[in-house]
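>>> Compute the structure for the input listed below.
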Amino acid sequence: MHAFDVLGDPVRRRILELLADGEATSGMVTEVVTAEFGISQPAVSQHLKVLRENGFATVRPEGTRRLYSVGTEPLREIDEWLRPFRRFWAPRLDALGTELARGKRERRKQQENP
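Reported below is the predicted structural model:
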């Protein structure tokens, strides 16, 4: 399965967002995803399986629990694929960073000289 096919599903993207915060049990992932998407535990397990089989998630057993985390290799491949497109947004993000820094400096000056 192609990386974008895997990430094309909103449930799988949400699972990766949860895992981006750090290792999570399958139970925690299932609880959040079933609440947000209204799907069953077996459906969440299938999504975790797709992520695992395609390298987006890794799993390690800890006693009776299964702990999932983000698999980085497919994300590196996507990052590499996106490289030629960064020119469309990188300058704008740089300009935004400059404006944010300018605003911080102005607020700091106003606080120092009330």
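>>> CA only for contacts and neighbour counts going forward, please
OK.
>>> can you tell me the helix or strand for the most centrally placed residue in the chain?
Centroid-nearest residue in the chain: residue 17, 3.5 Å away (criterion: C-alpha atoms, centre = their mean). Using DSSP states H and E, residue 17 maps to helix 10-20.
>>> compare with the first, here's sequence two:
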Amino acid sequence: MVQYTNASLDASFAALSDVTRRGVLEQLGSAEASITDLAAKFNMSLTGMKKHVGVLEHAGLVTTEKIGRVRTCKIGPRRLEEEMAWIDKYRQLWAARFDELDKVVEDMKRKEKVNGRKKRK
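The predicted structure follows:
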């Protein structure tokens, strides 16, 4: 079996697989926030939030900047084009398969309808 490996896709999907990290991205989509503010918002320890932010930062989804004692987070420069292209490829594949399935079902319904008429005569 061929193994498909892409470190950036792996890091992105791993980062997005957690509900807290998706929530952090939503929060940062509205405004920058400190790790302390994010930890409070998610009722989490500072250490726990640092780990989540680290995963997001490793994936390039978040950037941080330390000014004095405060580490501020903001949305990273990546736009997820590669991830969206990967998802779209499979969306198109499944859409085509469901279109074919629809044709089979319609054909079966049509045949059933024709056969039902023949039996009534």
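>>> What range does the helix holding residue 17 of structure 1 cover in structure 2?
Aligned using TM-score structural alignment, helix 10-20 of structure 1 spans residues 19-29 in structure 2.
>>> Please compute how far that stretch lies from its chain's middle.
Centroid separation for stretch 19-29 of structure 2 versus its chain: 12 Å, with C-alpha atoms, centre = their mean, to the nearest Å.
>>> Which positions within that stretch qualify as buried?
For stretch 19-29 of structure 2, burial by neighbour count (16 or more other C-alpha atoms under 10 Å) applies to 20, 21, 24, 25, 27, 28.
>>> contacting residues around that stretch?
Outside stretch 19-29 of structure 2, the residues within contact range by C-alpha atoms under 8 Å, 6 or more residues apart in numbering are 15, 16, 38, 42, 52, 53, 56, 61, 62, 73, 74, 75.
>>> so what corresponds to the last one in structure 1?
Structural alignment places residue 75 of structure 2 opposite residue 70 in structure 1 (criterion: TM-score structural alignment).
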